[in-house]
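# Sequence plus predicted model, see below.
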Amino acid sequence: MTKLTYIAPDGATFEVEAEDGSTVMENAVRHGVPGIEAECGGACACATCHVYVDEEWMDAVGQPEAMEEDMLDFAYDVRPNSRLSCQIRVREDLDGLVVRVPERQG
């Protein structure tokens, strides 16, 4: 299991144990993390699972692919560390990953 930390806009912290192979979005929904709407269910078609990856994790998580970049155009307050959490697969080397939930989605 890989530990993920979600930080809400109000500073509330949600730490979850995630199964490798699942996505950061799936674990947010499963554990009731507020602000991750995931309207499309993880199909990279809505941008309502937008998160900010903490800077120290950017290299490990990697850059978005073209389809994800296109969807990020619909996200609120996009930053260089923006990602769609449905596109981040949980894996062992992401143990301790920290993501921040934006003030709002879309």
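It's in.

# Please count neighbours and contacts with C-alpha atoms only from this point.
Will do.

# Can you show me the strands along the protein?
Along the chain, counting by DSSP state E, strands occupy 2-7, 13-18, 50-53, 82-84, 97-100.

# OK, contacts around the residue nearest the centre of the chain?
The chain has residue 85 as the residue nearest its centroid, 2.8 Å off, counting by CA atoms, centre = their mean. Residue 85 sits next to 23-25, 49-51 when contact means CA atoms under 8 Å, 6 or more residues apart in numbering.

# Alongside the first one, take a look at this:
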Amino acid sequence: MAKITYLHPNGTATVVDVQAPNTVMRGAKLNNIDGIEAQCGGSAQCGTCHVYVDEQSTVPLPPMDSVEDDVLYGTACPRRESSRLSCQLPVTEELDGLVVHLPEAQS
């Protein structure tokens, strides 16, 4: 299980415990967190689970593959160096303490 913080554009934070083998996206959906649409259900096709990983984070993340990289160029809010698709971030105990910023729009 990992404690993940979702920071909303208005500055509020939602902290939830997410169990493996979920993803950061699925953790948001299971906990009714606004700001993650996940229209494709987690198949890295739509970009509506875009998040910005907190730049202070030292949590080890899996490398980005070419599909995720391509999809991030078509997201509603600008891609940043810290951009990731939350559906491509599998929850493990190592993700405990992860902080992600939700963009202002997903579609």
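Nice, I can see it. Quick caveat: nothing in here was measured; it's all calculated off a predicted structure.

# export the strands of the first structure to a markdown table and tack on distance to residue 62 of the first structure and mean neighbour count?
As requested, the strands of the first structure are exported to a markdown table (distance: least, CA to CA, whole Å; neighbours: other CA atoms under 10 Å):
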| stretch | distance to residue 62 of the first structure | mean neighbour count |
| --- | --- | --- |
| strand 2-7 | 16 | 19 |
| strand 13-18 | 19 | 17 |
| strand 50-53 | 10 | 27 |
| strand 82-84 | 9 | 26 |
| strand 97-100 | 12 | 21 |
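
# and residue 42 of the first structure, which of the ones you listed is closest to it?
strand 82-84 (9.1 Å; CA to CA).

# so what does that closest one touch, helix or strand wise?
Helices and strands touching strand 82-84 of the first structure, as assessed by 3 or more CA pairs under 8 Å, 6 or more residues apart in numbering; DSSP states H and E, comprise strand 50-53, helix 66-72.

# which residues are in contact with the first one?
Counting by CA under 8 Å, 6+ apart, strand 50-53 of the first structure makes contact with 36, 72, 75, 79, 81-85, 98-102, 105, all of which sit outside it.
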